[in-house]
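Novice: Any chance you could fold what I've pasted below:
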Amino acid sequence: MPLALLALAIGAFGIGTTEFVIMGLLPEVASDFGVSIPTAGLLVTGYALGVMFGAPLMTALGTRISRKRMLMLLMGLFIAGNLLSALAPVFSVMLIGRVVASLAHGAFFGIGSVVAAELVAPEKRAGAIAMMFTGLTVANVVGVPLGTLVGQSAGWRVTFGVVAGLGVVGLVGIARLVPELPRPQGVHLRHEMAALKNAQVLLAMAMTVLGFGGVFAAVTYIAPMMTRVAGFSEGSVTWLLVLFGLGMVAGNLVGGKFADRALMPMLYVSLSALAVVLALFTLTAHDKVAAAVTIVLIGALGFATVPPLQKRVLDQAHGAPTLASALNIGAFNLGNALSAWLGGIVIAAGFGYTAPNWVGAVLAAGALVLAILSAALERRDSTAGTSLAAAPVEQPTPVRH
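Specialist: Predicted coordinates:
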């Protein structure tokens, strides 16, 4: 694999760390600024909304410059946002810093996916995308726990300062290692927007919302589920999340490898298995060992869908994949927000802390249905195209004089 993929993975590691580390530092941040935990939770919500709206906005702004230069600008934005968070004198300034950093998230992964795919041969593209996303998955295993530990011992501002430093490393890596790939000729914002009229692109994004949403329906409420149902101590939640992160790393690599060989079958297997495992989590959540194993499987099966879905969007968007790719990253965050909301509804309705697992299973099953529908439509269109190509051309009848 090209060294340029390492630079992209480092940037992804920093972005993944800053996205999730705030969850473990909310009490410290709330205490320092004198705000409530729910108010501090706006730092999570604001980041997610920034990703959703920032993905199309930043991608549109970057249509007139090279992808390498845009990636460098996005890392600069990421660095500025984290520095602003680290130095924020009041809560509102930190919230602005979080939003500024989040604006780089969707566009970085969207444009980075396109660059990663262009750096390798066509049959290795899903693997290259998975290599970049490895930075995000490793962040959940290493970056988030270490960032939380540093924040709790040395102060949360130090954590965000270190994350900004990771951004600097990523920026230098991109500047030194990513080649200046030529921009496709004749591709402008209207061409990028036109790709969104493709039903297959929209179906892939819908699969992303439902499939990964299924994962976050369970993971969002993993702390109360594991402490109040499985019987783990509160201190055990950290290493359970590390197990989840390890599953994500493994699933990402396996998904990238097999998506290059058989993309749709990979989606069928991972989504169907994910739906089954999420449903079983309702039962295994009552046993510590079974719960820990299930958490690893959810991480692995959930992230096994990421490289094939991202590649599916790139393939179906044809000559204008950048905006569609970035929007698909926003779709992940939309799925996270939707599933967390639905999971909260079933808990509030009195169905218990394991009820979000059923929500996740239904969402994953819905993604599987969409995958089957997408493949069926593709086969129909392919058959129709073949029939038209094979149809004999009627010769005009000669005119007799």
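Novice: Only C-alpha atoms from now on, for both contacts and neighbour counts.
Specialist: Fine.
Novice: Can you check which helix is longest in the chain?
Specialist: For the chain, the longest helix by residue count, based on DSSP state H, is helix 355-390.
Novice: Distance from that one to the middle of the chain?
Specialist: In terms of CA atoms, centre = their mean, to the nearest Å, the centre of helix 355-390 is found 21 Å from the chain centre.
Novice: Pull out the buried residues from that helix.
Specialist: Under the neighbour-count criterion of 16 or more other CA atoms under 10 Å, helix 355-390 has 355-368, 370-371, 374 buried.
Novice: repeat for stretch 177-190
Specialist: Judged by neighbour count using 16+ other CA under 10 Å, the buried positions of stretch 177-190 are 177-178, 189.
Novice: what do you get for stretch 191-200?
Specialist: 192-193, 195-196, 200.
Novice: ok, residues contacting it?
Specialist: Applying CA atoms under 8 Å, 6 or more residues apart in numbering, the contact partners of stretch 191-200 are 201-202, 313, 316-318, 320-324, 374.
Novice: Swap in 7 Å and give it another go.
Specialist: Residues from elsewhere that reach stretch 191-200, judged by CA atoms under 7 Å, 6 or more residues apart in numbering: 202, 316-317, 320-324, 374.
Novice: List the residues that contact Leu243.
Specialist: Under the criterion of CA under 7 Å, 6+ apart, the contact list for Leu243 reads 295-296.
Novice: 6 Å instead?
Specialist: Shown in contact with Leu243 (CA atoms under 6 Å, 6 or more residues apart in numbering): Val296.
Novice: how close does it sit to Ser92?
Specialist: Distance, Leu243 to Ser92, using CA to CA, to the nearest Å: 34 Å.
Novice: Equivalent analysis for Met226, please.
Specialist: Distance, Met226 to Ser92, using CA to CA: 33 Å.
Novice: For these two, indicate the residue with more neighbours.
Specialist: Neighbour count, other CA atoms under 10 Å: between Met226 and Ser92, Met226 has more, with 24 against 13.
Novice: Tell me the secondary structure at the more buried one.
Specialist: With DSSP: H, G, I helix; E, B strand; the rest coil as the basis, the three-state label of Met226 is helix.
Novice: and what of Gly319?
Specialist: Classification of Gly319 using three-state DSSP returns coil.
Novice: Gly110: neighbouring residues, count only.
Specialist: Using other CA under 10 Å: Gly110 sits among 25 other residues.
Novice: just Met248 next, same as before
Specialist: 29.
Novice: host element of it?
Specialist: Met248 belongs to helix 236-259 when assigned by DSSP states H and E.
Novice: Another sequence for comparison is provided below:
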Amino acid sequence: MTTKRNQLLVYILTLGVFGILNTEMGVIGILPLIADHFHVSISTAGLIVSLFALAVAVSGLILPSLFSGMNRKTVMLLVLGIFIAGNLVSAITTDFTVLLIARVVPAFFHPVYCSLAFTVAAASGSKDDASKAVAKVFVGVSAGMVLGVPVSSLIATATSLAHAMLFFATVTTVAFIATLLFVPSMPVAKRLSYGTQLRVLRRSITWLSIAAVIFMNGAVFGVYSYLAEYLKTVTNYAWNTISLMLFLYGAANIVGNMIAGKLLTNHALRTVKSYPFALGAVYIMLFIMGQFSVPMAFIILIWGVLGGIGGNITQYWIVSAAPEAPEFANGLFLTSTNLGTTIGASVCGLFISGLSTQNVVLGGILFLILSIAAIYPRISMYSRLEVSNNAG
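Specialist: As a prediction, the model looks like this:
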């Protein structure tokens, strides 16, 4: 019975994460409609995406720790309630500034729920099954990215912009009701002091982990950010085929999440060590065969699987460096991944403007080389710590 209850808890957490990521990513598909509706430029409309990500990056260092002593069910309901309110305001407002506020305020609470979801999922079963449980929650992350963009775009074009915002509100409302009815009260037995949580930042292993995560995420999302542009200008796909390829990448991402749980449970260090080389091989194939339509579909499939595995690796890499402060570590993870996405997209954009769209891959390879430079010293340091702990 306990196993079934834990599985239900993980599924509800996955749904909640999906609702939050759906809110974050879903607007990407309707930015042109938002610009037209509110009579602003497309770059101004883009603020609802970039400021959301910035809010996540800033709050990831602070808010998860502040809420770490509260009853976890109460925190989950509070954050989902804030997201529901933000989406409802977004659906009815006619003022772009109000829309921006309704988006950015919930964004500050994004790391609170997501870090909590990863922490609770990891603690829901045995230590050996922690990576598998976290991988299931990551399916919600991928699904939010995969389904949020096309579904919101479909709803907005078929009905109205307001209905697309209401779709975001509906998903988070379902997660809220499921949490209210089926998640037990989860008081925190022993609250970690802020000093204990911040102490993890005094370790070199933590900073090497943060650097590796920034570079790994930069390698994936720096190139992925320009995938549609790459498929249009290099592969010469039609727009409907580009949409299909984006779906393929996302579906493969979900498969990657499922594979990652088993890999990190059974072969964690080997998986992390080999990851940059596997992704690098895909990027080399992308560079060489990017203009060929059929090989490109297979490359996107493999890339999508690796992207899903990479998300799990980055979460594991930071949390395993600070196991005594899981909420704070997961907050660090969310801040690091958002920084990686921002820096990666900026640097890879420079490769496009300075060279060509095809050369965006070189930016991804640069980040992979930097990630290797952070991963291997971290592994060496971790091994020495384990030896000294065992000796003690």
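Novice: What's the TM-score once they're superposed?
Specialist: TM-score for the superposed chains, counting by TM-score structural alignment, normalised by the length of structure 2: 0.94, backed by 387 aligned residues with a CA RMSD of 1.7 Å.
Novice: Check the contacts of stretch 191-200 of structure 1 against Pro265 of structure 1 and report the nearest one.
Specialist: Within the contacts of stretch 191-200 of structure 1, proximity to Pro265 of structure 1 (CA to CA) peaks at Ser374, which comes in at 12.2 Å.
Novice: Need the counterpart of that closest one in structure 2.
Specialist: Counting by TM-score structural alignment, Ser374 of structure 1 corresponds to Arg378 in structure 2.
Novice: which ones are touching that match?
Specialist: The neighbourhood of Arg378 of structure 2, defined by CA under 6 Å, 6+ apart, consists of 205, 208.
Novice: rerun at 7 Å
Specialist: Residues near Arg378 of structure 2 by CA under 7 Å, 6+ apart: 205, 208-209.
Novice: got it, and Glu28 of structure 1?
Specialist: Remark: with contacts taken as CA under 7 Å, 6+ apart, Glu28 of structure 1 is in contact with Trp156.
Novice: again, but for Ala326 of structure 1
Specialist: Neighbouring residues of Ala326 of structure 1 by CA under 7 Å, 6+ apart: 55-56, 106-107, 109-111.
Novice: Show me the subset of these that structure 2 keeps too.
Specialist: Among the contacts of Ala326 of structure 1, the ones whose aligned partners also stay in contact in structure 2 (both residues aligned by TM-score structural alignment, their matches' CA atoms under 7 Å) are 55-56, 106, 110.
Novice: Out of the residues you listed, the closest to Asp381 of structure 1 would be?
Specialist: Comparing the kept ones among the contacts of Ala326 of structure 1 against Asp381 of structure 1 with CA to CA picks out Gly110 as the nearest, at 27.3 Å.
Novice: Tell me the counterpart of that closest one in structure 2.
Specialist: Structural correspondence for Gly110 of structure 1 with respect to structure 2 (TM-score structural alignment): Ser115.
Novice: likewise Ala273 of structure 1?
Specialist: Matched to structure 2 by TM-score structural alignment, Ala273 of structure 1 sits across from Ala278.
Novice: do the same with Ala218 of structure 1
Specialist: So, by TM-score structural alignment, Ala218 of structure 1 is matched to Val223.
Novice: roughly how far apart are its match and Val347 of structure 2?
Specialist: Distance from Val223 of structure 2 to Val347 of structure 2, counting by CA to CA: 10 Å.
Novice: residue contacts, Ser356 of structure 2?
Specialist: With CA under 7 Å, 6+ apart, Ser356 of structure 2 has no contacts at all.
Novice: Tell me which residue of structure 1 lines up with it.
Specialist: Alignment note: Ser356 of structure 2 maps to Gly352 in structure 1; criterion TM-score structural alignment.
Novice: now its match, what's its secondary structure?
Specialist: Bear in mind the rule, three-state DSSP; under it Gly352 of structure 1 is coil.
Novice: hmm, back to that, now the helix holding Met248 of structure 1: which residue numbers in structure 2?
Specialist: Under the alignment (TM-score structural alignment), helix 236-259 of structure 1 falls on residues 241-264 in structure 2.
Novice: which parts of that stretch are buried?
Specialist: When neighbours are counted by 16+ other CA under 10 Å, the buried residues of stretch 241-264 of structure 2 are found to be 242, 245-261, 263-264.
Novice: Isn't Phe287 of structure 2 up against Leu362?
Specialist: No - with contact defined as CA atoms under 7 Å, Phe287 of structure 2 does not reach Leu362; the gap is 8.4 Å.
Novice: Looking at structure 1, which of the contacts of Arg378 of structure 2 hold up?
Specialist: With both residues aligned by TM-score structural alignment, their matches' CA under 7 Å, the contacts of the contacts of Arg378 of structure 2 that structure 1 also has are 205, 208.
Novice: which one among the contacts of Arg378 of structure 2 gets closest to Ile302 of structure 2?
Specialist: Among the contacts of Arg378 of structure 2, and counting by CA to CA, the member closest to Ile302 of structure 2 is Ser209, at 25.2 Å.
Novice: That closest one sits in which helix or strand?
Specialist: Here Ser209 of structure 2 sits within helix 204-224, counting by DSSP H and E.
Novice: how close does that helix sit to structure 1?
Specialist: Relative to structure 1, and after both are superposed, helix 204-224 of structure 2 has an average distance of 1.6 Å to its aligned residues, where the measure is mean CA distance after the TM-score superposition for structure 1.
Novice: centroid residue for structure 2?
Specialist: With distances taken as CA atoms, centre = their mean, structure 2 has Val141 as the residue nearest its mean C-alpha position (5.7 Å).
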